[in-house]
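*Asks:* Following is a predicted model, sequence given first.
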Amino acid sequence: MISAEHDRFLRLKEVIHVTGMGRNTIYTRIREGKFPKQVKIGPKSVAWFQSDISAWMNALRSDG
């Protein structure tokens, strides 16, 4: 698990790379409540917490 001191923001390009999913799939799953929501980091910028993405991936591993 990633501690709060070591957590960082991931931009969409990195989330796509880490998860292997496409942009449309990510936003569809957010709408369905099946993927972590992004956080607003600026007036026109969003990102995801690395810890949220890691937790989501670990949950998939434990379901399978």
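*Replies:* Cool, got the structure. None of these values were measured; they are calculated from a predicted model.

*Asks:* Please make it C-alpha for all contacts and neighbour counts, starting now.
*Replies:* OK.

*Asks:* Give the burial count for T28, as a bare number.
*Replies:* 13 (other C-alpha atoms under 10 Å).

*Asks:* where's it, which helix or strand?
*Replies:* Applying DSSP states H and E as the criterion places T28 in helix 23-32.

*Asks:* next up, a second structure to put side by side with the first:
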Amino acid sequence: MEKYRTQKKKLISISEVIDRTGYGRTWIYNLIKKNSFPMPVKTGERTIAFVESEVGAWIDENIFLSRNQAA
């Protein structure tokens, strides 16, 4: 638990994730099911959010992998 207290985190909504990735809601949930996208955080009884830095790292990793594949 101490690890999470020392670093400042920001939560973003699914709408923000959709805007940042360009993916639709259904596709994002499919990626989550496949453990290929950062897991959401439950913020309420029926609401979730995502850790902004995790989504950003996922985007960066996908850009890197896409640009560095053997041609």
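*Replies:* Arrived safely. Treat the numbers as computed from the prediction; the structure is a model and nothing was measured.

*Asks:* ok, back up a step: so for the helix holding T28 of structure 1, what gets flagged as buried?
*Replies:* 26-27 (16 or more other C-alpha atoms under 10 Å).

*Asks:* And the next helix or strand past it?
*Replies:* Downstream of helix 23-32 of structure 1, the first helix or strand assigned by DSSP H and E is strand 39-42.

*Asks:* Select the longest helix from structure 2.
*Replies:* Ranked by residue count, the top helix of structure 2 under DSSP state H comes out as helix 52-67.

*Asks:* and the helix holding T28 of structure 1, which stretch of structure 2?
*Replies:* Mapped onto structure 2 using TM-score structural alignment, helix 23-32 of structure 1 covers residues 25-34.

*Asks:* residues in contact with the most centrally placed residue in structure 2?
*Replies:* What sits nearest the mean C-alpha location of structure 2, by C-alpha atoms, centre = their mean, is V55, with 3.1 Å. For V55 of structure 2, the contacting residues are 17, 37-38, by C-alpha atoms under 8 Å, 6 or more residues apart in numbering.

*Asks:* Alright, that wraps it up for me.
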